[in-house]
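Dropping the sequence and predicted coords here.
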Amino acid sequence: MTDTSSSSVSPAGRTVTVRVPGTTANLGPGFDTLGLALALYDELTVSVRDEPGAFVEVHGVGEGEVPTDETNLVVRSIAHTFAAYGQELPGLHLVAKNAIPHGRGLGSSGAAIVSGVMAAKGLLEGIVEIDPLGLLARATELEGHPDNVAPALFGGLTIAWTTPDGPQFKKLIVHRGVSPLVLVPQETMSTALARSLQPESVPHADAIFNVSRSTLLIAALIQSPELLLAATEDKLHQSYRASAMPETDRLIQELRAAGFPAVVSGAGPSILVLCSDPGQRLAAAELVGSRAATPWQALVLAVDFKGATVVLHPDEVK
């Protein structure tokens, strides 16, 4: 059970190390519901220090770009979690080693939020116990929807939904034949912009279409990868956002015409290809390499089955 006691105990002298996978959401038809964890990781070390405030070092992706003070998203996530359990935030020193691309539809903001929530869990170990639904609730409060933070927290394929009691999730194990390929362009895409292009209502037939494809997609991912091309069809969101990322849309159409189960990764502009065998990934990457008008990076990734981890080093005093 989650302890929401307001008594505050200092985690002085503690250091934790957190590892969080990148994610890809929607997976075509599963808009705001389905997410998949990928073996691409941000790593974070957080130490409690005597001085108040937060000091952040960023290495890798985002270095020299993201805030290095209390406005940093990871710091805000730690602070949010401490406050939710009635704990006083100590001074913090953070060292972030980031590999997840920013603004490309691979869950970088969700990973930052989960990093902070998991760091808070580790720093509060033995003081406040935070259960899985508590972690998901805190992360969703910051992210706004659970489809990215659920797989980042728990790994694998996740189905996420909300109830009056808060967000819920179900984790599923992906068939070993599923071989993700992510194609990452140089340009970025704002999630807020992508969502602004979404209509408030869609045709009834399109809603039925996506219900059928999203249920088929779960079967394809956990049992029948040969169905992935049909299962990744979508009429709810990708076509509405196509004008904001024309090359992404063009390449997805070309990939699908060639038989590859290609979709927009999250809000884009990256492309996710849910291949049914490793060899198919190479062929898909070659197609994009030969037809793209701009440079694209091909990331051959495994599915992450573990999710976010946190290790407490109680004897290290920083």
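All right, it came through fine.

only C-alpha atoms for contact and neighbour calcs from this point on.
Fine.

So residue 253, which state does it fall into?
helix (DSSP: H, G, I helix; E, B strand; the rest coil).

give the contact list for it.
For residue 253, no contacting residues are found, by Cα atoms under 8 Å, 6 or more residues apart in numbering.

before we go on, here's another structure to hold up against the first:
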Amino acid sequence: MSSGTPDAVPSADGAAASVGGVVRVRVPATSANLGPGFDAFGLALSLYDELTVTPGGSGVTVDVVGPGAGEVALDESHLVVRSIRAGLESLGAVVPGFSLRCENRIPHGRGLGSSSAAIVGGIAAAYGLTGTPLDRDRVVELANEIEGHPDNVAAAALGGFTIAWTEGDKGRAVRLEPAGGLAAVAYVPVTRVLTKEARGLLPAAVPHADAAANAGRAALLVAALTSRPELLMTATEDRLHQEFREPAMPESLALVHKLRGSGLPAVVSGAGPTVLVLDVAGGLPAAPDGWERYELGIDPVGVQVWSEQTERGPAGGRE
């Protein structure tokens, strides 16, 4: 990395905002819902996208390797770029131009939080560019404004196991420490499912008995994930969303049923089609033909930022 004195860049209100040099960001994949915790629960996973942002010039250049290469936009409409801009605006800073390199490992359109990683990573990069200590609660708020729901973005920002909700139009979240030894195995198919398509299959109302059952299982899942992992099988039962989505991902639901029939706490990851097994014992089966199997730990930190401006790092990390 280069060194030197940060430039003063005019902010939107005419003040001077200090902007430093190269910023690096690492942001984890996430799994939302986890069975009964629809639109509320999230888990950060040890699979990461990495961003490098170099300020300079008057335009934006984007380079993408890994998932999304050759598919996503390479201009101001790129989701990370838009998120950087939103973060800078929130901080009262303007960076006229920069180059962005995305080294992606999170599969796109598979229910592992690739869009949330892009949003959280971009906002965190804005903090790094301005040398501002990372405000994770504010990152959740801003990311929720862009994403439209806070479950995945909360886990990407905070790490560990998160419970997210909205108050008015503001995203909120709390982080809980996962039980020791908790891990996950993700079974990822080749096919994609759009979140909009998966949500479109959900009914406008469900029977009261199903809603009550889900509320109980969601409460139990908090205990199972944090201190009683032997309860994961029962705690991951869902009546609210997974079965309704079967037409969009029949192979995924078939795999969930097969794994659960073997006594394994399998769920659809987010909007699917990835299937996630919450694991404490290991020795899970191989992936079906045409699927990939990822053995993942639980990321304890969430998004991390390394910045020349702060000359310390990772900015915003946890001890």
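Nice, thanks for sending it over. What you see is a predicted model; the values in this text were computed from it and never measured.

neighbours of the alignment partner in the second structure of residue 42 of the first structure, just the number please.
Using TM-score structural alignment, the equivalent of residue 42 of the first structure in the second structure is residue 49. Neighbour count for residue 49 of the second structure, taken as other Cα atoms under 10 Å: 22.

what's the single longest strand in the first structure?
Ranked by number of residues, the top strand in the first structure under DSSP state E is strand 34-49.

Which positions within the very next helix or strand once past that strand qualify as buried?
Beyond strand 34-49 of the first structure in the direction of the C-terminus, DSSP states H and E gives the next helix or strand as strand 54-60. Buried residues in strand 54-60 of the first structure, counted by 16 or more other Cα atoms under 10 Å: 54, 55, 56, 57, 58.

Can you tell me what the first one aligns to in the second structure?
By that I understand residue 54 of the first structure. Aligned partner of residue 54 of the first structure by TM-score structural alignment: residue 60.

Does that match touch residue 78 like I think?
No - the pair residue 60 of the second structure / residue 78 is not scored as a contact, 10.1 Å apart, by Cα atoms under 8 Å.

all strands of the stretch 51-200 of the first structure, in order?
Along the stretch 51-200 of the first structure, counting by DSSP state E, counting those that start in this stretch, strands occupy 54-60, 91-98, 157-163, 166-172, 179-185.

okay, those strands, which one's buried deepest?
Per residue and on average, the most neighbours among those fall to strand 179-185, with a mean of 23 (mean count of other Cα atoms under 10 Å).

neighbouring contacts of that one?
In contact with strand 179-185 of the first structure (Cα under 8 Å, 6+ apart) are residues 104, 265, 269-278, 281, 285, 294-303.

mind listing what residue 154 of the first structure touches?
So residue 154 of the first structure contacts 171, 305, 306, 307, 308 (Cα under 8 Å, 6+ apart).

aligned partner of it in the second structure?
Using TM-score structural alignment, the equivalent of residue 154 of the first structure in the second structure is residue 158.

what about residue 154 of the second structure, how many neighbours?
By the criterion of other Cα under 10 Å, residue 154 of the second structure has 38 neighbours.

residue boundaries of the helices in the stretch 151-300 of the first structure?
191-196, 204-222, 228-231, 238-241, 246-257, 278-291 (DSSP state H, counting those that start in this stretch).

which one of those helices lies closest to residue 178 of the first structure?
helix 204-222 (6.8 Å; Cα to Cα).

residue range for the closest one in the second structure?
With TM-score structural alignment as the criterion, helix 204-222 of the first structure aligns to 208-226.

With stretch 252-262 of the first structure instead?
Using TM-score structural alignment, the residues of the second structure aligned to stretch 252-262 of the first structure are 256-266.

show me the contacts for residue 236 of the second structure.
So residue 236 of the second structure contacts 34, 35, 36, 217, 218, 221, 265, 266, 267 (Cα under 8 Å, 6+ apart).

Just give me the match in the first structure for it.
Using TM-score structural alignment, residue 236 of the second structure lines up with residue 232 in the first structure.

do residue 29 of the second structure as well
Using TM-score structural alignment, residue 29 of the second structure pairs with residue 22 in the first structure.

burial measure for residue 168 of the second structure, as a count.
Residues lying near residue 168 of the second structure (other Cα under 10 Å) number 6.

Residue 88 of the first structure too?
15.

Check the offset of stretch 24-31 of the first structure from the chain's centre.
Distance of stretch 24-31 of the first structure from the chain centroid (Cα atoms, centre = their mean, to the nearest Å) equals 12 Å.

Likewise for stretch 197-214 of the second structure?
For stretch 197-214 of the second structure, the distance to the chain centre is 24 Å (Cα atoms, centre = their mean).
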